[in-house]
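Engineer: Next comes the sequence, and after it the predicted model I'd like to discuss.
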Amino acid sequence: MDAPLLQLSQYLNLLLAYWWPFCRIMAMLSLAPLFSQRAIMVRVRVALAVALTVAMGAAIPDLPILDPFSMQGVAAVFEQIAVGLMLGLALQLVFTIYTLVAGIISTPMGLSMAMVNDPVHGVSSSSILYQLYYILLVLLFFAVDGHLVVMSVLYLSFIYWPIGSGLYYDGFSTVLYAFGWVFSAAVLISTPIVFCMFLVQFCFGLLNRISPSMNLFSLGFPMAIVMGLTLIYLTLPNLGESYLNLTQQLLDSIGIMMRESGNG
């Protein structure tokens, strides 16, 4: 008579062995680049998280025995959600850099009001220059097998940050400090174009000051757009190299963060 109850308990333990990894994977996919887009339905994201959980379930370290209905079990769920969100946010930083780059370049070009509908990101509008950079980044992401890199980082997180080992302040502080890296990288990438646009605006303003009757300053607005598009065209060949360098720096930072604050 006790055999069915014993089998039910075994099935429950097996289900719990996949529950906590599922929480971390689902949280990471909600912020990871491309996987978090509104174009991907929630059901597709959940199915992908379940598939990854089943695939990684046998490879991750042994899980501690936790009662899911105890405070320790509830804390473990929130721990996995926090770690997953931190990983997803960290992997999203390179795309965030080019979001800032597009915003910085759009202002001197006069395209800061050039917005297009963006249902993919769940916002009413976004910069048209960012749409250009975003399409190129998506192609580069799949060209360098970025989706496989995301899965590798996720698997290593279970090695260095086992389930039930607690949260690490060093990991969260490193992500917070990375926002400074995002701003500095965006400024470095956009500085050449912004400086050239400043020279164009300065020259037309100087000419308008010399001969105000010709109203040459009004000619500077279309010329600024043409010059800005030309500069973007000239800098696009370096986009792949800069994307790879930024991604490598990001992965190195994540690796150092895992080794210093983890248990691996």
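Structural biologist: Yep, that arrived.
Engineer: When you work out contacts or count neighbours from here on, use the C-alpha atoms and nothing else.
Structural biologist: Will do.
Engineer: Relative to residue 106, how far out is residue 127?
Structural biologist: Residue 127 sits 8 Å away from residue 106, going by CA to CA, to the nearest Å.
Engineer: Now do the contacts for the residue nearest the centre of the chain.
Structural biologist: Centroid check for the chain by CA atoms, centre = their mean gives residue 92 as the closest residue, at 0.7 Å. For residue 92, the contact set (CA atoms under 8 Å, 6 or more residues apart in numbering) comprises 31-33.
Engineer: which one of the residues you listed is nearest residue 60?
Structural biologist: Taking CA to CA as the measure, residue 60 lies nearest residue 32 of the contacts of residue 92, at 20.4 Å.
Engineer: Give the closest residue to that closest one in space, chain neighbours not counted.
Structural biologist: Distance criterion CA to CA, 6 or more residues apart in numbering; nearest residue to residue 32, sequence neighbours excluded, is residue 88 at 4.1 Å.
Engineer: also this one, for the comparison:
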Amino acid sequence: MIVLPPELLPQLGEGLWHMFAVFLRVSAMVSLLPAFGERSIPTRVKLGIAVAFTLIVAPAVQAAGTAPDLFPLARMIVVETLIGVVLGLGLRLFVLALQTAGSIAAQATSLSQILGGAAADPVPAMGYLLTLAGLALAVLLGLHIRVAQFLIYSYTLFPMGLAPMAPDLSQWGVQQITRSFGMAFALAMPFVIASLIYNLALGVINRAMPQLMVAFVGAPAITFAGLFLLFAGTPLILSVWSDALFAFMVNPLEGTR
């Protein structure tokens, strides 16, 4: 039987409390992380990922001290969980931007009904392909390292137990949502332009030759154009998206100050 010296028990208690305080923020953020927090990943795997990130982040964060009383403890749990959820939502919006860009591109090129239920979320095939490729690229570029750095840096922005101000948080959230939709539309812009040119050309042809069934001629053309743009533009789309994702991890408050 192993008996710990009495003087080590307070230090052990403080260490466990510190790990628990870090785990609150990390677990809330991991549940929404790109790649690591997808709905297709089992809960036990997410729990293991959260524990692994906690073991990495905790030594780099200032110790939380002794466990507070009941009400300060409840406040600490709520605040740390809220900060983790907010940071995780900021990263999750980048995945939603890819899905939205794929939906816009598929709708513009009349490919929105192909493999619409292949993913956990009902997105068209283009959105599913872009999302899967973007997540794979982010992991290959060292997403786990960037996430660990981002978690450590988050304690500089939001010290442990200090709740963010509601007006600042709401303003930041609105700006991130606006940025996400703007990025989605920008990524899908080539498909929207191609669809505009296609519809204008179809209207001119139909005006010149009313007896011609332009829909039967134009449908294969817009399908081919959409697939070609997807083949040629995906590397650039994913490059722009990954740069924006990692730039957010470096400075999540950019444009809010």
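Structural biologist: Perfect, thanks for sending it. Quick caveat: nothing in here was measured; it's all calculated off a predicted structure.
Engineer: For the residue nearest to the centre of the first structure, give its distance to residue 128 of the first structure.
Structural biologist: Relative to residue 128 of the first structure, residue 92 of the first structure is positioned 20 Å away (CA to CA).
Engineer: same deal with residue 66 of the first structure?
Structural biologist: With CA to CA as the criterion, residue 66 of the first structure and residue 128 of the first structure are 50 Å apart.
Engineer: With residue 150 of the first structure instead?
Structural biologist: Distance, residue 150 of the first structure to residue 128 of the first structure, by CA to CA: 27 Å.
Engineer: and what of residue 59 of the first structure?
Structural biologist: Distance of residue 59 of the first structure to residue 128 of the first structure, given as CA to CA: 43 Å.
Engineer: Between these two, which has more neighbouring residues?
Structural biologist: Between residue 59 of the first structure and residue 128, counted using other CA atoms under 10 Å, residue 128 has the larger neighbour count: 20 against 11.
Engineer: Map that one onto the second structure.
Structural biologist: Aligned against the second structure by TM-score structural alignment, residue 128 of the first structure finds its counterpart in residue 125.
Engineer: just checking, its match touches residue 114?
Structural biologist: Yes. Judged on CA atoms under 8 Å, residue 125 of the second structure makes contact with residue 114 at a distance of 5.9 Å.
Engineer: In which helix or strand does the residue nearest to residue 32 of the first structure reside?
Structural biologist: Assessed by DSSP states H and E, residue 88 of the first structure sits inside helix 71-91.
Engineer: what packs against the next helix-or-strand element following that helix?
Structural biologist: Note on helix 71-91 of the first structure: by DSSP H and E, the next helix or strand toward the C-terminus is helix 93-109. Judged by 3 or more CA pairs under 8 Å, 6 or more residues apart in numbering; DSSP states H and E, the packing partners of helix 93-109 of the first structure are strand 123-127, helix 128-143, helix 169-210, helix 217-235, helix 239-261.
Engineer: and those as TSV, adding distance to residue 99 of the first structure?
Structural biologist: What follows is those, written out as TSV (distance: least, CA to CA, whole Å):
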stretch	distance to residue 99 of the first structure
strand 123-127	9
helix 128-143	6
helix 169-210	8
helix 217-235	15
helix 239-261	13
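Engineer: of those, which approaches residue 71 of the first structure most closely?
Structural biologist: Taking CA to CA, helix 169-210 is the member of those nearest to residue 71 of the first structure, at 21.0 Å.
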